[in-house]
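Visitor: Any chance you can model this:
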Amino acid sequence: MLLLPPLPPLPEVLIECPRFSFVKRRADGSVDFVSPVPCPYNYGSIPGLVADDGDPLDAVVLGSRLARGQRVRLPVVGVLGFVDSGKGDPKVILGAAPMSAAERAGLESFFRVYALFKRGLHLVRGNDTDTRFTGWLPVPSVSSAS
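Guide: The predicted structure is shown next:
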């Protein structure tokens, strides 16, 4: 089971891919992935925390569109399990309110489809194609640091 690092009560997220964008960028601004469908969420990372894949811990911010490069602090409302190219790549879900059943279902559907596209990309790049949504993970306890 993937273990997440302790999270601050209100993690800071750097938005790399605003809601409805087609281009997923890394924290340094380089293009990571171009999607054939727009991302229905604000997608970014939590600076200073690293996932099993060696990249900053991914984060999804629910709500209205945010600008690329914007930093926000919100509570964690869920953690979605994901494997990307054979390595743990969980998605920390943040929002101003608890997730609704529709938001939860939407996230599951999106990341199942996203995994299909990423598997194709890994196949073309010659990488390990084990890329999949693995279910919901327990929300880790928060650390006292912010």
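Visitor: contacts, neighbours, all on C-alpha from now
Guide: OK.
Visitor: Do you have the strands of the protein handy? List them.
Guide: 12-17, 23-25, 31-34, 42-50, 56-61, 71-73, 76-84, 87-88, 91-94, 132-137 (DSSP state E).
Visitor: please give me the structure for this one as well, since I'd like to look at both together:
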Amino acid sequence: MAASIGGTIYAGIAQQQQMQAQVQALEQQKEHARAIAAAEEQDALDGFGREIARQRGGIIAAGLTLDSPTAVYLGEQAAREMSYEAQSIRAKGQAQVGGISAEQSILKARGDQAVMGGLFGAAGKALTAAPDLWPELLS
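Guide: Have a look, this model is predicted:
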């Protein structure tokens, strides 16, 4: 009987440890998602920087000055687009990290639930076996 009760508790603890290992693996995925988002954002900013330099060269080649209304307008547009693109990439990365965090929370709760299930299962076995273990309780 004691082995059965101990086994039930152990099974719950083992499930919790398995869930904790999965939580740790997801933590690595979150770090990876953050790194990818940061790299994508930097790539986008670098691309916009090259495009702005190309535009600036075109403006100068057209005989305009960089403080002309057209040049200023184009520069403002490029800066706005660059900002929107960076925000979009950042938001995508944050959404991925948020989804992984939610999954981690679920796994933690399942692990806690497994331990509680093991404890309650063991208690149920002990109570079911009580009349056989202590027959004097029935008198």
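Visitor: Can you pull the TM-score for these?
Guide: Put the two chains on top of each other and the TM-score (TM-score structural alignment, normalised by the length of structure 2) is 0.25; 49 aligned residues with a Cα RMSD of 4.4 Å.
Visitor: a markdown table for the strands of structure 1, including mean neighbour count?
Guide: A markdown table is the format used below for the strands of structure 1 (neighbours: other Cα atoms under 10 Å):
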| stretch | mean neighbour count |
| --- | --- |
| strand 12-17 | 25 |
| strand 23-25 | 19 |
| strand 31-34 | 13 |
| strand 42-50 | 21 |
| strand 56-61 | 24 |
| strand 71-73 | 16 |
| strand 76-84 | 21 |
| strand 87-88 | 18 |
| strand 91-94 | 24 |
| strand 132-137 | 18 |
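Visitor: wait, which of these is closest to residue 112 of structure 1?
Guide: strand 132-137 (5.6 Å; Cα to Cα).
Visitor: tell me the angle of the closest one relative to strand 76-84?
Guide: Counting by axes from the mean of the first three to the mean of the last three Cα atoms, to 10 degrees, strand 132-137 of structure 1 lies at 150 degrees to strand 76-84.
Visitor: tell me the contacts of residue 134 of structure 1?
Guide: With contact taken as Cα atoms under 8 Å, 6 or more residues apart in numbering, residue 134 of structure 1 is in contact with 80, 81, 82, 83.
Visitor: correct me, but residue 83 of structure 1 touches residue 119?
Guide: No. In this structure, residue 83 of structure 1 is not within contact of residue 119 by Cα atoms under 8 Å, at 10.5 Å.
Visitor: helices or strands next to the host helix or strand of residue 41 of structure 2 in the packing?
Guide: Applying DSSP states H and E as the criterion places residue 41 of structure 2 in helix 2-61. Contact here means 3 or more Cα pairs under 8 Å, 6 or more residues apart in numbering; DSSP states H and E; on that basis helix 2-61 of structure 2 packs against helix 69-133.
Visitor: Relative to residue 95 of structure 2, how far out is residue 109 of structure 2?
Guide: 21 Å (Cα to Cα, to the nearest Å).
Visitor: cool, and residue 112 of structure 2?
Guide: From residue 112 of structure 2 to residue 95 of structure 2 the distance is 26 Å (Cα to Cα).
Visitor: Mind checking which of those two has more residues around it?
Guide: residue 112 (19 against 13; other Cα atoms under 10 Å).
Visitor: can you pull the contacts of the more buried one?
Guide: So residue 112 of structure 2 contacts residue 16 (Cα under 8 Å, 6+ apart).
Visitor: now, which of the contacts of residue 134 of structure 1 sits nearest residue 44 of structure 1?
Guide: Distances from residue 44 of structure 1 to the contacts of residue 134 of structure 1, taken by Cα to Cα, are shortest for residue 80, at 14.1 Å.
Visitor: Could you check what's spatially nearest to the closest one, not counting adjacent residues?
Guide: residue 136 (4.6 Å; Cα to Cα, 6 or more residues apart in numbering).
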